[in-house]
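Novice: Kindly return the folded structure for what I paste below:
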Amino acid sequence: MTAETERVAAKPPRNQRVAAPQRPVARVLPMLGLAHLDRPFDYLVDAKTDADAQPGVRVRVRFAGRLVDGYLLERLDRSEHEGALSWLDRVVSPEPVLTPELAALCRAVADRYAGTMADVLRLAIPPRHARVEKEAASHDVARPIAEPAAAGWDVYDSGRSFIEQAVAGGHPHACWQALPGEDVAARLAELAASVAASGRGVVIVVPDQRDLDRLEAACEPLLGDACVTLAAGLGPTARYRRWLSALRGRARVVIGTRSAVFAPVVDLGLVVVFDDGDDSLDEPRSPYPHPREVAVLRAHGSGAALLIGGHSRTTDAQALVESSWAFDVVAPRAAVREAMPRVDGLSDEDRRVAGDPMARTARIPAIAFDAARRALAADQAVLFSVPRRGYLPSVACARCRAHARCRACNGPLQMSERGDLACRWCGRPENRFVCPVCAGTAVRALMIGDRRTAEELGRAFRGVPIVTSSGDKIVDEVPAGPRVVIATPGAAPRAPGGYGAAVLLDTWAQLDREDLRAAEEAVRAWMAVATLVRPRAEGGRVVVVADAAALPVQALIRWDPVGFATAELRQRLELKFPPAVTMASVDGPPAAVSAFLDLLTMPPEAETLGPVPLPAGVRRPAGLDESGPVDRMLLRTPRSAGRSLAEALRNAQALRNARHDDTAGIRVQVDPPTIG
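Specialist: The predicted model follows:
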């Protein structure tokens, strides 16, 4: 009998419980979500639950007089706590869902993002479904996986080397620059099958369901039932069933969206995040971890290989390369030139635009119309990319040109085809617009959406089918033949053989945004469109209605995303902005932000910027009055002190929670996607 058991047995045990004969102490993490309680607590395990109370299982414990959920982290012989211990109430399920590797990852993510481990676990582990757990686990051995030839990787410098190292059990870290028009799904499927054939697990994260559907179709012939998909659209039951399949070792490859980066594959050998700059990967739930950073932490902690890929290059990925933590997997320039379409840029001063009446009325210069007509004459589809969906998604006062804003939430007002004004954020109708600056009552268009553009092009190309793809009406693929497609970024359908031409409209709306990453995101969006166009040798052409001398446009013309990311990163180093530094934002009512900063003990290297009003386009913290002011304070520190800043933020949150000073909600976010 251990000392802990003797201490409890000194008086009659409550409910006549008898402690487990061996390792009677369970270290449990209650799912409380409060920073000052983000640590394990010790409980006694009785003999009846001894067999089921194993590390990783879900449990129920009594905390502060109420029953709460938790995870059993480990069993111990004795506790360091000097007082009496409460009993473990019950084991919810004997399924060990929290593996040691997943527990270490969730702790690292919580520390990196100044959050709580409980919040990260809610992202990492789906809700339990008892019926699914009780289903007999299939012990049939999945069909053997043959290692594919993966010849498509040979065109990339270091591509074959990366695969060989990953298959051999190494841990290479690389950033892959996919060629224009590359069959990304096929390349990723080959990579996953190569590593899975060696007996190790693979996790691949893509931005959205369309990407996931293509990847699933490419993986099925190579991997069969050894590959499962994880996405929110599956529904809770199917999602949990597939998650358990990975946990139990039946599925060696997991592909999915955002939260699939936490998938509990056995013997992880490779983690892939493709198109890490897509805003679909921005996690909206606390502590707001980005899958790219989670993948970096996971690869480092588990010794797995890591691949971050895309048609463009984010400054965050480039920072990994320049720090020598990752290496480049890129194609030679000759291969890039052969695969890319012809790209033309222009400017308002260009005589092709200045003397063109079409450019002034339809925003489309003659050079773009010429490219479109040539493609349609060759029985090919033409793509017009516009930044926003809707009719007139952004309007301003006709007198003073001030942006028209919603009186309830300060969101942008938009106009429908019928001329009605409504908020683009909260949907509140604006029946009588009055400009708060000059008292004007009329509005003018600032931006033209896809539906208005479709009207204009329908008149310009009479008799040609018009297709729009945006919002919740996304078209995945258009049939062969001449047609005009109008799509917003990320919603462009594929065309058989590729588009004959693409025109990028209203590029100023992407470049002129008051956001640190505006140029980077514009280049990513443009390259995503251009990669859908046929190569130059087949007549493919892209027209960018923007100044050809601008650096983002030059990056597209030369198809040099790595060079552009390098230049952007150098500017960030000079200006001390992410990813050259670690930056955190504190958003909330002015008084709450000020009170929080009073509790914060920042590292010596840190500095504050602000406070300033919350940038346009950023949602308010949850639970705030929509009419009240919201401030943002930015905290900046060198990357070397990033963990110290996160720890300081977490300690301030703990003090705030302990004092119950949380009536006015604030949001603390490390490396926020929008800085303004």
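Novice: hey, let's count contacts and neighbours off CA atoms from now on
Specialist: OK.
Novice: which residues touch Arg620?
Specialist: Residues touching Arg620, when contacts are defined by Cα atoms under 8 Å, 6 or more residues apart in numbering, comprise 587-588, 614, 626, 630.
Novice: for these, which one is nearest Gly310?
Specialist: Sorting the contacts of Arg620 by distance to Gly310 puts Leu614 at the head of the list, at 30.5 Å, by Cα to Cα.
Novice: Among the contacts of Arg620, list the two that are farthest apart in space.
Specialist: Spatially, the most separated pair among the contacts of Arg620 is Asp587 and Glu626, at 13.7 Å (Cα to Cα).
Novice: Please report which of the contacts of Arg620 has the highest neighbour count.
Specialist: Per-residue neighbour counts (other Cα atoms under 10 Å) across those peak at Gly588, which has 27 neighbours.
Novice: gap between the residue nearest to that residue when sequence neighbours are not counted and Val443?
Specialist: Taking Cα to Cα, 6 or more residues apart in numbering as the measure, Gly588 lies nearest to Ile666, with 4.5 Å between them; neighbours along the chain are not counted. Computed with Cα to Cα, to the nearest Å, the distance linking Ile666 and Val443 is 35 Å.
Novice: residues near Gly33, how many?
Specialist: Other residues near Gly33 number 17, with proximity taken as other Cα under 10 Å.
Novice: one more, for comparison:
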Amino acid sequence: MPLPHLDRPFDYLVPETLDADARPGVRVKVRFAGQLVDGWLLERVDESDHPKLAYLEKVVSPVPVLSPEVARLARAVADRYAGSLADVLRLAVPPRHARAEKSVTAADVPAEAAGPVPEAGAAPTVAPTAAARADGAARADGGTRADGADPLPATGVPIDPRGWRDYPAGPALLRALADGRTPRAVWSALPGEDWADRYADAVAATVAGGRGAVVVVADGRDLDRLDAALTAVLGPDRHACLAAAAGPARRYRAFLAARRGEVPVVIGTRAAMFAPVERLGLVAVWDDGDDLHAEPRAPYPHARDVLLTRARLTGAAALVGGYARTAEAQLLVETGWAREVVADRATVRARMPAMAPTGDDPQLARDPGAASARLPSLAWTTARDALRADLPVLVQVPRRGYLPSVACADCRAPARCPHCAGPLGLPSAQGTPACRWCGRVAAAYACPECGGRRLRASVTGARRTAEELGRAFPGVPVRTSGREEVLATVPGGAGLVIATPGAEPVAEGGYGAVLLLDSWALLTRADLRAGEEALRRWLAGAALARPGAAGGRVVVVADGALAPVQALLRWDAAWFAARELAERRELGFPPAVRMASVTGAADAVADLLAGARLPDDAEILGPVPADEGRERMLVRVPRARAAALADALHAAAGQRSARKAADPVRLQVDPLSLF
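Specialist: All right, here's what the predicted structure looks like:
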């Protein structure tokens, strides 16, 4: 049950009529507190400690869709995030689709004994699986697997590392995967790197070693690229794509294909982080700093952390990659849990485009208006030169829309809705100011500060930028890529592409120029990860440019002395991640510490924290205002006390749910945003 005080297994009797179908991993119906509720059959045992038991009401489907490995992982994730097993299983196994299940019989799906799932707060016991023991035996005697699967390749099997040769440790990583070993790597991709091909190489090496893989990406565009790369390397029908956007039937068919062992590889968005894969040998995540990897539903797990937990429980290899590097990935390197895979500086310099900021002293001396201009002369001339050379130009704009934020043209006070105080915006050049919160139109807006009625842009969106650049470069085709329409590719000739971060299309042959505008909108956000996120977005855009030797240039409208800009100019994400992690250690912020957020009504938050047996070294910060009249408290402990913090908060939430406390409280361990 999802209620914290009922987060434990319950015993039921299996009637003789359901004996054949009631296997570990199947969906069932049971009576609980007089109501018929959904459940999972976790284990069959001969006896129970409880003298009086109710009977199992129904086996919904005889297909055991919950694998033992995923059941253990779900319990570990629930404990990690102070959540309930029921909530994690809701994320781990997609809803049943009867039509998609018709072609599957129970005999098609292995039903290994799951073993007891530890109760909430208990430390899970981890032992090698039968497959892992067979793998070890096979390696010891030279090749044949005890479970009858394809034999493992001999040590030193030739592997074609292709683009991994650009990284000194790259070929060794592939050999280790092919040999059945468990390397753990943090990979910093080079500019212009086809990351999907590199991940396909790593997956192919894992499959060659007789094991399976799970790869998680942030969105559908990345999934399509990885899907094409894997098809080219492994061939058709050798992997499954698992994404919530695929639709219920297609998603469930892909899930069943993986559960039946028909495919050794599953790729997908965060829905794939729990995918059941036989003989799991590799878990990988691309661009782990993207906020799409954070699950918005309780208990709010992050795909990177789920995959790393899975690697620890199963003994699988792990690969965390991206153009940028998060502080969490840097912590893996500095603690020795993972090795970094990076190129040498000579290779980086040869592959990167020419970089230039607009806010350094020499540039300001030549163009005094560069500090305040949205498109300084350096950016304008760089775009003009690329277009004259018949090369495409990418313009990255942090905001979508036309004028998503406006201000009084006379006194510069932010324009706010007279009804709800929300920000006003302009949908188009001929549009009427409207509230972005309540949607009310403010046609007769008058500034409450000075009475002025004229509005100016305080934040310029992608569509307005496209309009301005279209006038600046007449006759040049202008394309936009954002929420309304995301372009995958654009032709290689002269043209302007205005895109929001994450929606940048790939240009044939690479962009001649990349302009990174409105950097202040990223760097001045009230967010712990503002600098890290700005660098991540800049590197993703700059990676699409041609190398400097081929005419590729990147201009960032920012002060060159800022640390994120310095990291961009040198293409040194590892340096910035190490600096960021050191600062967070000094300030006591994640991932250097474990932090939990407790949000709700003031009395409810105080009630939960008063009933929690927090570790002695726990520090409580707050309260601070949250949304809708609620408040938030933060609880901080050293990383060594992380499990104790999660247990204490889960137990306190269980006490409140047991006495049916009226006001809900939201618990988030290591929330993505602290402010």
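Novice: rewinding a little: which residue of the second structure is paired with the residue nearest to Gly588 of the first structure in the alignment?
Specialist: With TM-score structural alignment as the matching criterion, the partner of Ile666 of the first structure in the second structure is Val665.
Novice: now, among the contacts of Arg620 of the first structure, which is nearest to Ala368 of the first structure?
Specialist: Minimum separation from Ala368 of the first structure among the contacts of Arg620 of the first structure (Cα to Cα) is found for Leu614, which lies at 38.0 Å.
Novice: for that closest one, what are its contacts?
Specialist: By Cα under 8 Å, 6+ apart, the contact list for Leu614 of the first structure reads 587, 620, 630-632.
Novice: how about a cut-off of 6 Å?
Specialist: Taking Cα atoms under 6 Å, 6 or more residues apart in numbering as the criterion, Leu614 of the first structure is in contact with 630-632.
Novice: three-state assignment of the closest residue in space to Pro161 of the second structure that isn't next to it in sequence?
Specialist: Among residues not flanking Pro161 of the second structure along the chain, Pro171 sits closest, at 5.5 Å (Cα to Cα, 6+ apart). Using DSSP: H, G, I helix; E, B strand; the rest coil as the criterion, the local structure at Pro171 of the second structure reads helix.
Novice: what does Pro171 of the second structure align to in the first structure?
Specialist: Taking TM-score structural alignment, the alignment pairs Pro171 of the second structure with Arg160 from the first structure.
Novice: State the distance from that match to Ala166 of the first structure.
Specialist: Arg160 of the first structure is 10 Å from Ala166 of the first structure, by Cα to Cα.
Novice: For the two, indicate the residue with more neighbours.
Specialist: Set side by side, Arg160 of the first structure and Ala166 give different neighbour counts by other Cα under 10 Å, the larger being at Ala166 (22 against 17).
Novice: can you confirm that one is in a helix?
Specialist: Yes: under the criterion used here (three-state DSSP), Ala166 of the first structure sits inside a helix.
Novice: what residues are up against it?
Specialist: Residues near Ala166 of the first structure by Cα under 6 Å, 6+ apart: Ala305.
Novice: quick one on the thing from earlier: among the contacts of Leu614 of the first structure, name the ones in strands.
Specialist: Among the contacts of Leu614 of the first structure, DSSP state E puts 631-632 in strands.
Novice: Pipe the contacts of Leu614 of the first structure into TSV and attach distance to Glu605 of the first structure per row.
Specialist: Conversion of those to TSV gives the following (distance: Cα to Cα, whole Å):
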residue	distance to Glu605 of the first structure
Val630	27
Asp631	23
Arg632	20
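Novice: and which of the contacts of Leu614 of the first structure is nearest to Ala193 of the first structure?
Specialist: When the contacts of Leu614 of the first structure are compared for distance to Ala193 of the first structure (Cα to Cα), Arg632 wins out at 46.0 Å.
Novice: dump the residue contacts of the nearest residue to the closest one once chain neighbours are set aside.
Specialist: Nearest residue to Arg632 of the first structure, sequence neighbours excluded (Cα to Cα, 6+ apart): Asp587, at 4.5 Å. With Cα under 6 Å, 6+ apart as the criterion, the residues that contact Asp587 of the first structure are 631-632, 666-667.
Novice: What of Leu242 of the second structure?
Specialist: Residues touching Leu242 of the second structure, when contacts are defined by Cα under 6 Å, 6+ apart, comprise 251, 268, 272.
Novice: Please name the nearest non-neighbouring residue to the counterpart of the second one in the first structure.
Specialist: Put plainly, it is Gly268 of the second structure. Correspondence of Gly268 of the second structure to the first structure, assessed by TM-score structural alignment: Gly256. Spatial nearest neighbour of Gly256 of the first structure, excluding adjacent residues (Cα to Cα, 6+ apart): Leu230 at 4.6 Å.
Novice: The one you found and Pro126 of the first structure, how far apart?
Specialist: From Leu230 of the first structure over to Pro126 of the first structure the distance is 10 Å, taken as Cα to Cα.
Novice: Give me the aligned partner of Glu101 of the first structure over in the second structure.
Specialist: In the superposition onto the second structure, Glu101 of the first structure corresponds to Glu69 when matched by TM-score structural alignment.
Novice: got it, and Ala304 of the first structure?
Specialist: The pairwise alignment with the second structure assigns Ala304 of the first structure to Ala316, based on TM-score structural alignment.
Novice: Next: Leu244 of the first structure.
Specialist: Match for Leu244 of the first structure (TM-score structural alignment): Leu256.
Novice: Ok, Asp316 of the first structure next?
Specialist: Residue correspondence, TM-score structural alignment: Asp316 of the first structure in this structure matches Glu328 in the second structure.
Novice: Nice, that's everything, thank you.
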